[in-house]
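Peer 1: Task: produce atomic coordinates for the following.
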Amino acid sequence: MTRLDAYTAAMCVCDPSLEGHAARVGNHASAIARRLGWEGGRLGELRLGAVLHDVGKVSIRPEVLAKPGRLDDGEIAEIRAHPVEGAWLIAGVSSLAPALPYVLFHHERWDGTGYPTRRAGHDIPLEGRVLAVADAFDAMTSSRPYRDAQAVEWAVGEVERCAGSQFDPEVARAFVSAYGAGEIAVDGAVALAV
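Peer 2: A predicted model of the protein is given here:
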């Protein structure tokens, strides 16, 4: 078993909802990245980053990950530590180094109110900005312990609405364009254009 396989298995044990999440995020992010002109090795690094972006969740207590209600301040802090915990877990593995900007920066926000570093705009590595859109879309369209999945069309509208606040406007446009062209798969099927 490779280290990547071990990390993936550990993530799925600690949070079973992550099993399909990483693959969906990778597919969504790849569609966005192709719209931005990425190709070859850069897409391979993105796939690695998508697989590992939530690896830090292995440090979160299972009862917090599965909690159906609102999180208290301590639980929120625990959740918000997962990008740093994940970066720490993979930092010493040279073959996983390309995943670091995805792991560490996928919860930063364009307006600087994200976590863990509160970077804003172009100070957030593009890798993190791309993954942020893909991750948020999958989170919105997937059932979670605390809420049911949202309608795909509503989630696409949220990406559009949050362009310039939560999301890099160019990356959000690339996502909407890829969705409109039928390049974003939802629940195993290609979603219809809005």
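Peer 1: all contacts plus neighbour counts: C-alpha atoms, from now on.
Peer 2: OK.
Peer 1: and the longest helix for this protein?
Peer 2: helix 18-35 (DSSP state H).
Peer 1: tilt between whichever helix or strand comes after that one and helix 18-35?
Peer 2: Per DSSP states H and E, the first helix or strand lying C-terminal to helix 18-35 is helix 41-52. Interaxial angle of helix 41-52 relative to helix 18-35 (axes from the mean of the first three to the mean of the last three Cα atoms, to 10 degrees): 160 degrees.
Peer 1: list the buried ones in the helix or strand following helix 41-52?
Peer 2: On the C-terminal side of helix 41-52, the closest following helix or strand by DSSP H and E is helix 62-65. By 16 or more other Cα atoms under 10 Å, the buried positions in helix 62-65 come out as V64, L65.
Peer 1: now do stretch 24-37
Peer 2: Of the residues in stretch 24-37, those buried (16+ other Cα under 10 Å) are R24, V25, G26, N27, H28, A29, S30, A31, I32, A33, R35.
Peer 1: Now name the helix or strand holding W154.
Peer 2: helix 152-161.
Peer 1: before we go on, could you also do this sequence so I can check it against the first one:
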Amino acid sequence: MSVTVINYDRAMGRWEPNARGRLEEAALELYGERGYEQTTVAEIARRAGLTERTFFRHFADKREVLFGGGKLLEERLTAAVAAAPDSAGPLEAVAAALDAAGPLFQERHERSRRRQAIILAHAELRERELIKLATLARALAGALRERGVGEPAASLAAEAGIAVFKIAFERWTDEPGEADLRQAMREAFAELRAVTAGTPGP
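Peer 2: Prediction:
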């Protein structure tokens, strides 16, 4: 009795464990080594041990490799707003949502630092980051409206929350070691409340 051995060609893409994560890591490595503008999709795919076809199944272009987690973050934020206690005001609901999103980033501190450095170095990527943040603000405002918060309160609370997230995230990625993103966001919210109350920050 003979045994037939089947060899799967990697290029066929039949088995690609964690292809998305491998592409993200390969892109970060290459952007750091060669620069974002000098890196091609073909090089990213090759570094990840995958094909260009596989790359385009996961990402529209090489820019989107840096923004692939946006949908998951949006879902986490809006679900947390919906789950906030009925007694929570708009800003408190947004603060709870950002707190719930913290763990998505905490274990990826070093990766987030590398990603942030690449984005800050390129105007095209900074623009895409602002688009992502605007999308998150719209989603938060929508979740607040679902809770019965009217306008302009819903949009104001959402925009303020995203501003807090942006500032806290930048501080967090500037910190070495085991900095705590959730703590950075709580401190930024405290600063915001102090500013709106007309008192000095902590």
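Peer 1: Can you calculate the TM-score here?
Peer 2: Superposed pair, TM-score by TM-score structural alignment, normalised by the length of structure 1: 0.27. Supporting alignment: 80 aligned residues with a Cα RMSD of 4.8 Å.
Peer 1: helices and strands around the helix holding W154 of structure 1, which ones?
Peer 2: helix 126-140, helix 169-180 (3 or more Cα pairs under 8 Å, 6 or more residues apart in numbering; DSSP states H and E).
Peer 1: can you put those helices in JSON lines and add distance to R42 of structure 1 and mean neighbour count?
Peer 2: Compiled in JSON lines, these are given as follows (distance: least, Cα to Cα, whole Å; neighbours: other Cα atoms under 10 Å):
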{"stretch": "helix 126-140", "distance to R42 of structure 1": "10", "mean neighbour count": "24"}
{"stretch": "helix 169-180", "distance to R42 of structure 1": "16", "mean neighbour count": "21"}
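Peer 1: residues near P90 of structure 2, how many?
Peer 2: P90 of structure 2 has 26 neighbours, counted by other Cα atoms under 10 Å.
Peer 1: Check L72 of structure 2 too.
Peer 2: Neighbours of L72 of structure 2 (other Cα under 10 Å): 11.
Peer 1: Quick check: it vs L136 of structure 2, distance?
Peer 2: 11 Å (Cα to Cα, to the nearest Å).
Peer 1: What of A27 of structure 2?
Peer 2: 24 Å.
Peer 1: Format the helices and strands packed on helix 152-161 of structure 1 as CSV; extra columns: distance to P62 of structure 1.
Peer 2: Listed next are those as CSV, based on distance: least, Cα to Cα, whole Å:
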stretch, distance to P62 of structure 1
helix 126-140, 18
helix 169-180, 32
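Peer 1: who has more neighbours, A27 and L136 of structure 2?
Peer 2: A27 (27 against 23).
Peer 1: what kind of secondary structure is that one in?
Peer 2: helix (DSSP: H, G, I helix; E, B strand; the rest coil).
Peer 1: That one: what's its closest spatial neighbour, skipping adjacent residues?
Peer 2: Once flanking residues are discounted, A27 of structure 2 sits nearest to I44: 5.4 Å by Cα to Cα, 6 or more residues apart in numbering.
Peer 1: so L43 of structure 1 makes contact with R35?
Peer 2: No. Counting by Cα atoms under 8 Å, L43 of structure 1 does not reach R35; the two are 11.6 Å apart.
Peer 1: Need the overlap of contacts for the two.
Peer 2: The contact sets of L43 of structure 1 and R35 do not overlap (Cα atoms under 8 Å, 6 or more residues apart in numbering).
Peer 1: Does anything pack onto the longest helix along structure 2? Which helices or strands?
Peer 2: Longest helix in structure 2 by number of residues (criterion: DSSP H): helix 123-146. Here helix 123-146 of structure 2 touches helix 70-83, helix 109-120, helix 153-174, going by 3+ Cα pairs under 8 Å, 6+ apart.
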